[in-house]
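Student: Just a sequence and a predicted model for now, questions to come.
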Amino acid sequence: MLHANARITLAGRRVPIDRIVAGHPVTHVDVKMGISAGTAWRWSVCGPKEGTPGLSDRLSRPHCTGCSL
């Protein structure tokens, strides 16, 4: 699920993935798409591995609050 103010739709999030998989450098793709390098990397890793759910926004809260990792 995308948050209400997301600029890029799920279909739009596939574009940088396709470009990165095609061999374009992440630093060029992120600038052209107007996203951060971290976001481009995350989508390029999570998208192919998890499919559409991997491109959805995730909670920013920690997975657990009392564990020591």
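Tutor: Received the coordinates, thanks.

Student: rest of the way, CA atoms for contacts and neighbours
Tutor: Fine.

Student: the longest helix in this protein is where?
Tutor: Determined from DSSP state H, the single longest helix within the chain is helix 37-50.

Student: Check which residues of it are buried.
Tutor: Residues of helix 37-50 classed as buried: 40-41, 43-47 (neighbour count, 16 or more other C-alpha atoms under 10 Å).

Student: go on, stretch 29-38?
Tutor: Of the residues in stretch 29-38, those buried under the neighbour-count criterion (16+ other C-alpha under 10 Å) are 29-30.

Student: Put this next to the previous one:
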Amino acid sequence: MIAILILAFGLVLVLEGLVLALAPSRMEEVLRMLVEMPVETRRLIGLLAMTLGGILLWLAAWVSG
């Protein structure tokens, strides 16, 4: 289980780094949009992302065995 969490964390870091390396100006636009969003909307997006991430981790563990 720890190996899966480390793998997931590493994948997040790679994807975040890729976004920042390939499209830094687009990232600024996204951050501006986030600042303009209501707090409740940002919270909902975070909860949905966390739920989807948990489901994907569970699915990866289930498929691997």
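Tutor: Done, it's in. Bear in mind that the values here come from a model prediction, so they are computed numbers and not experimental data.

Student: Now the TM-score, please.
Tutor: TM-score for the superposed chains, counting by TM-score structural alignment, normalised by the length of structure 2: 0.25, backed by 27 aligned residues with a C-alpha RMSD of 3.7 Å.

Student: In TSV, list the buried residues of helix 37-50 of structure 1 along with distance to V29 of structure 1.
Tutor: Compiled in TSV, those are given as follows (distance: C-alpha to C-alpha, whole Å):
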residue	distance to V29 of structure 1
A40	8
W41	10
W43	12
S44	11
V45	14
C46	16
G47	15
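
Student: Among those residues, which one lies nearest to I17 of structure 1?
Tutor: S44 (4.9 Å; C-alpha to C-alpha).

Student: Figure out the helix or strand that V30 of structure 2 lives in.
Tutor: helix 24-36 (DSSP states H and E).

Student: what does that helix rub up against?
Tutor: Applying C-alpha atoms under 8 Å, 6 or more residues apart in numbering, the contact partners of helix 24-36 of structure 2 are 19-20, 42.

Student: among those, which are in helices?
Tutor: Judged by DSSP H, helices contain the following of the contacts of helix 24-36 of structure 2: 19-20, 42.

Student: Could you identify the buried members of these?
Tutor: With burial judged by 16+ other C-alpha under 10 Å, the buried subset of these is empty.
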